[in-house]
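K.L.:
the sequence and its predicted three-dimensional model are supplied below.
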Amino acid sequence: MRSLDTNFSLFLKQLVEQKEIPSITSLARLLGFSRRTIYHYLEKCNYLLGQEGNAKLMSEAGRLSLSASQADIIKCWLDEEHVRESILTTSERRQVILALFLIESKKWQLSSLQSVLNVSRNTVLNDIQSLRAKLLDQELEIKSVKARGYFIPVGEVKRRELLYDFVHRTETENSKLVYDTLLDLATDENEAEEATSFRVRARRAVETAEKILSKKISGQDMRILTKTMQLYKIRVAGKARFKWEQLDKTLIEERLEFPAAKALLDELPELYRGIECNEEQHYYAVLLLCMDKNEDAHFQSVPFGELLELSGRWFFYLKN
């Protein structure tokens, strides 16, 4: 179930409680919303009901009524949302906020963060203040302007490193809920099904690269890589420009990971814009290069979230 903003939740609760709505106007007055907002929420509710194979809510002369099955489904949505709110810790919520600022697929302001996270204004302010203090160690800062909302001015490579760190942490700590919450908030509702499809295709693309490399990537690394690629895809769709000047491309092009990365990207064209295909090929070659097999034949990956710091080690290993 996708994240429910506060007002939409109120709309759903009122539907379940009344079951029979005499008119759109009366519901709008009761909730203090405009008629246009009610129609928007009705359309949103019908979209979600349709995703679960249920009939849409019908309106006859402005009158709405819920069937028992529709009411049960909506109650489940509300219950799931309540559970998620109670499960997310302060630390997890701050992880989500930081990742939202890094992805920057939407404009985030205090009011919008309050709404989607269902917390107070002071809670959001405290979260941002805590994140600012932690980012100081990396010489990064959180800024805010009216036209853009909150954002972190940082290069794309470092931004990807931080997003990878987010995915790595949620995966190693088994915090699926945190990652799913981020993905819900960073994407639009009509992209929910596509997100699942992309992860399946991403796994197949990595498996294609595995065949070229004649090595198997561990299950956990596979999940981390495909989830990270999903976040990178959002950045690419947002026209974020990527250029990695620190990379010694000649050395990477001599490795088998380079054609493996091309095979991977050929299956996932949404991971790059045409003019940056070569940059992305080098980037994904490095991600694959960071996954090595140790002497015991177990698979051990270098933390490829530390990409900027790894270049010296790559070149040493490649030359010796």
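P.N.:
Received, thanks. Since we're looking at a predicted model, the values are computed, not measured. Residues are numbered from 1 along each chain as shown.

K.L.:
switch to C-alpha atoms for all contacts and neighbour counts from now on
P.N.:
Will do.

K.L.:
now do the contacts for Leu182.
P.N.:
Counting by CA atoms under 8 Å, 6 or more residues apart in numbering, Leu182 touches 96, 99-100.

K.L.:
how close does it sit to Arg273?
P.N.:
Distance, Leu182 to Arg273, using CA to CA, to the nearest Å: 24 Å.

K.L.:
where does the residue nearest to the spatial centre of the chain fall, secondary structure wise?
P.N.:
Note on the chain: the residue nearest the mean C-alpha position is Leu183, at 2.9 Å, using CA atoms, centre = their mean. Using DSSP states H and E, Leu183 maps to helix 176-186.

K.L.:
report the buried residues of that helix.
P.N.:
Using 16 or more other CA atoms under 10 Å as the burial criterion, the residues of helix 176-186 that qualify are 178-186.

K.L.:
just stretch 309-320 next, same as before
P.N.:
For stretch 309-320, the buried set under the neighbour-count rule, 16+ other CA under 10 Å, comprises 310, 314.

K.L.:
included below, for side-by-side comparison, is a second structure:
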Amino acid sequence: MSLDKSSCALLRYLIRLKKPETIMAISRALQQSRRKIYYHLDKINSSLPKEVESIESQPRVGILLSPEQKAACQVLLDSLDSYSYIMNMNERIQLMMIYICITTERVTIEKLMELTEVSRNTVLNDLSEIRSQLAKEQYKMTLYVSKSQGYDLNCHPLNKIQYMHSLLYNLFAEANEGFLKVLETKVHAFPGCQQLLSMAVTHFLEGQVYRLEKDLGKKINRYEIEFMLKVLPYLLLSYRNMVLDQEEKDSIIKDFSLIRKRIEYKITQNLKQALEDSFAIGLDEIEVSLIAILLLSYRKDKDIHVTSQDFADLKRVVEQFIWHFEVHSSFELENKEELAQSLLAHCKALLFRKTYGILSKNPMVKQIQDKYSTLFRMTKLSARLLEEEWKISLTDEDIAYLTIHLGGALRRSGSRTENSRKVYLICDEGVAVQKLLVKQVQHHLPGKLVSGIFTTEQFKSVEDLLEVDFLISTSEALETKHPLIQVHPILDFDDVLKLTRFAKYRFLADDKRGFSAELDKLLAAYIPDGKTAQELKQRLQSLVTNELLASLSDAEVETDLY
């Protein structure tokens, strides 16, 4: 019996279990019937090696994998190839759109059937759904079919590139490993795509990052540059897929006129020459400009050019924003000159993103809205000044990034320094998030001295020289001999409990399920509707959090730094 998508979902769930769970609890968590769970469990057992004990649910106890079973299940999961993975409709649509956007061959129903491995009727239904989705998008694109070209998109060339960037952003942020393996396998077989998507070009571009940043005098956020390296070949192929006359090309070049005065454009010319010398890949003026736009649009952790005279007006607006925030809120800011510099670097990239429609999502926006509701609201109020001055519209994700910068500069009051011990933080999320993490830790561990904050790379270079009480890291992959607590960049309730417990008792209960997971399990037993249960969970956590903060320090509550 072969494992399908639902079987793999159960397999992943069982591997993650740290406490026994009943079939009923598992069926609720995976939103499948108990009969289906037993069915997929039989399929998993039949796929395991004979020497591994079958996975059985113990009466009144449930299922918990032994170390041997867990290891065998992980090997089984890792061995599944693209042919074992069944795509859902959304994944098929994403794959079809990437194919239509970048392939050089004529797109037909038969080729889409071969690509997605489904029937003709299913492909036709998917194409109908694509048309419906495109009609709701902001990119003004329509899907049409002709005898000469097959299925293609009718739209402005820049709209197509913006759509492709958005599609890939959502895909790489949300897709599971199974679908990403399918995508990689199939895309590399598309006609005309092999060279730009080859491992040789990928490794070459990775090697160019340090040189680009050195020449730019800027440090691009690590996650943003990793994403750029993933999507750049797709964006270039999306442009090369279009048939444009000279007049259309001239119009696009004119649209890119803003970036030709920037240093990113000059540096991209060097990259163009390097690609031509190493792989005989030639870039035209539009492709050079496209790469420069990406470099301009992505968030920077460091920018030595923020004090240049051509950004004097930008600096004036940023300083007005900081002033407005302080005047209209009860918060106090410190190190305002440093805050202005970091906000200026952030807003430079923000304006280029808004100008050229380059999507940059904030994965922490919901957490920030929940945990820093007052700070977020006040930031949003002051951000209206930016919108009016720059004639832009800021999303909640944009506001959340501004909130992070302001949160990292809040002044603390009534802090205690007794029994100080050395605590180091490790965070790869960027300078703004690092500053906010420091403020959170100082708030919840007022008796601890935060002696420094590093990226993983920086920490590894000085690890042997540090005298450490314990480490706090936002990275799951960090390995160290020192006591380590792994937390989220925006501390949740479980993180706070871990920090306070360890700081007081030198004990981290790794074997216990977190408060949030236990609450999920408890509510699921009484409230079958998942949405209602989640709403109640958020209210309960907010209530408990407020009580905890009140007991820790009444004076600190006003800072909203939970």
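P.N.:
Thanks, I have the structure now. In this text, all values refer to a predicted model and were calculated from it rather than measured experimentally.

K.L.:
tm score of chain vs chain?
P.N.:
Here the TM-score for the pair of chains, by TM-score structural alignment, normalised by the length of the first structure, is 0.60; 234 aligned residues with a CA RMSD of 3.8 Å.

K.L.:
TSV for the contacts of Leu182 of the first structure, including distance to Val145 of the first structure and neighbour count?
P.N.:
Listed next are the contacts of Leu182 of the first structure as TSV, based on distance: CA to CA, whole Å; neighbours: other CA atoms under 10 Å:
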residue	distance to Val145 of the first structure	neighbour count
Val96	20	22
Ala99	18	23
Leu100	16	22
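
K.L.:
from these, which ones fall inside helices?
P.N.:
Mapping the contacts of Leu182 of the first structure onto helices (DSSP state H) picks out 96, 99-100.

K.L.:
so which of the residues you listed comes closest to Lys319 of the first structure?
P.N.:
For these, the residue nearest Lys319 of the first structure by CA to CA is Ala99; the value is 36.3 Å.

K.L.:
surely the closest one touches Leu163?
P.N.:
Yes. The pair Ala99 of the first structure / Leu163 is scored as a contact, 6.4 Å apart, by CA atoms under 8 Å.

K.L.:
and which of the ones in helices among the contacts of Leu182 of the first structure is nearest to Asn190 of the first structure?
P.N.:
Of these, the one sitting nearest to Asn190 of the first structure (CA to CA) turns out to be Leu100, at 18.5 Å.

K.L.:
which residues does that closest one contact?
P.N.:
Per CA under 8 Å, 6+ apart, neighbours of Leu100 of the first structure: 182, 185-186.

K.L.:
measure it to Leu213 of the first structure for me?
P.N.:
Separation of Leu100 of the first structure from Leu213 of the first structure (CA to CA): 34 Å.

K.L.:
which strands and helices sit next to the longest helix belonging to the first structure?
P.N.:
Determined from DSSP H, the single longest helix within the first structure is helix 192-213. For helix 192-213 of the first structure, the elements it packs on are helix 219-237, helix 257-267, judged by 3 or more CA pairs under 8 Å, 6 or more residues apart in numbering; DSSP states H and E.

K.L.:
hang on, the earlier thing: mind putting the buried residues of helix 176-186 of the first structure into a markdown table with distance to Pro259 of the first structure?
P.N.:
Shown next, in a markdown table, are the buried residues of helix 176-186 of the first structure (distance: CA to CA, whole Å):
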| residue | distance to Pro259 of the first structure |
| --- | --- |
| Val178 | 34 |
| Tyr179 | 30 |
| Asp180 | 32 |
| Thr181 | 34 |
| Leu182 | 32 |
| Leu183 | 30 |
| Asp184 | 33 |
| Leu185 | 35 |
| Ala186 | 31 |
